[in-house]
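> let me see the structure of the following:
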Amino acid sequence: MAAAYELKVDAGEVRRDDAQVALAAKFDALHESLASLPPGPVRTDDPTESS
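Sure, this is the predicted structure:
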């Protein structure tokens, strides 16, 4: 996300904002944390079906 934000800044599409830079870095860290988790169980039931 930070890289995409920097591309937009470099292209003049947006102005750099320190709060947005910090948030983009947090989103990148969250993505890395979630991507490193093992996959969860696969549900085989349909939660939209009523019994």
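> contacts and neighbour counts: CA atoms only from here.
Noted.
> how about the helix or strand residue 22 falls within: buried residues?
Using DSSP states H and E, residue 22 sits within helix 18-35. The neighbour-count check on helix 18-35 (16 or more other CA atoms under 10 Å) flags 24-25 as buried.
> packing partners for that helix?
helix 2-10 (3 or more CA pairs under 8 Å, 6 or more residues apart in numbering; DSSP states H and E).
> one more to line up against the first:
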Amino acid sequence: MQKRRRRELGGNPEEASTLTYFQAQITGCQSMFFFTFIMIQSLCIYCKQQVFLPAVT
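The predicted structure follows:
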């Protein structure tokens, strides 16, 4: 009886844990992609400054 009531209240505990795990994985991938994107962008800006500024002056 207690197990059935718990399952009705909170859903499947295994399912919930896997859902949160996948959400954590997705957010981790997104943050890593965002970080690498910012790094590449800043590198490109740095390289452009190094290449174009001496040519302009």
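> what's the TM-score for these two chains?
The TM-score (TM-score structural alignment, normalised by the length of structure 1) is 0.43; 25 aligned residues with a CA RMSD of 1.7 Å.
> got the angle for the helix holding residue 22 of structure 1 vs helix 2-10?
150 degrees (axes from the mean of the first three to the mean of the last three CA atoms, to 10 degrees).
> and the next element down the chain from the host helix or strand of residue 6 of structure 2?
In the assignment (DSSP H and E), residue 6 of structure 2 maps to helix 2-10. Where DSSP H and E defines the elements, the next helix or strand beyond helix 2-10 of structure 2 is helix 13-56.
> how far off centre is that following helix?
8 Å (CA atoms, centre = their mean, to the nearest Å).
> from the contact counts, what lies against it?
Judged by 3+ CA pairs under 8 Å, 6+ apart, helix 13-56 of structure 2 has no packing partners among the helices and strands.
> how far off helix 2-10 does that helix point, in degrees?
Using the same axes, to 10 degrees: helix 13-56 of structure 2 against helix 2-10 is 30 degrees.
> so what's residue 48 of structure 2 up against?
If a contact means CA atoms under 8 Å, 6 or more residues apart in numbering, then residue 48 of structure 2 has no contacts.
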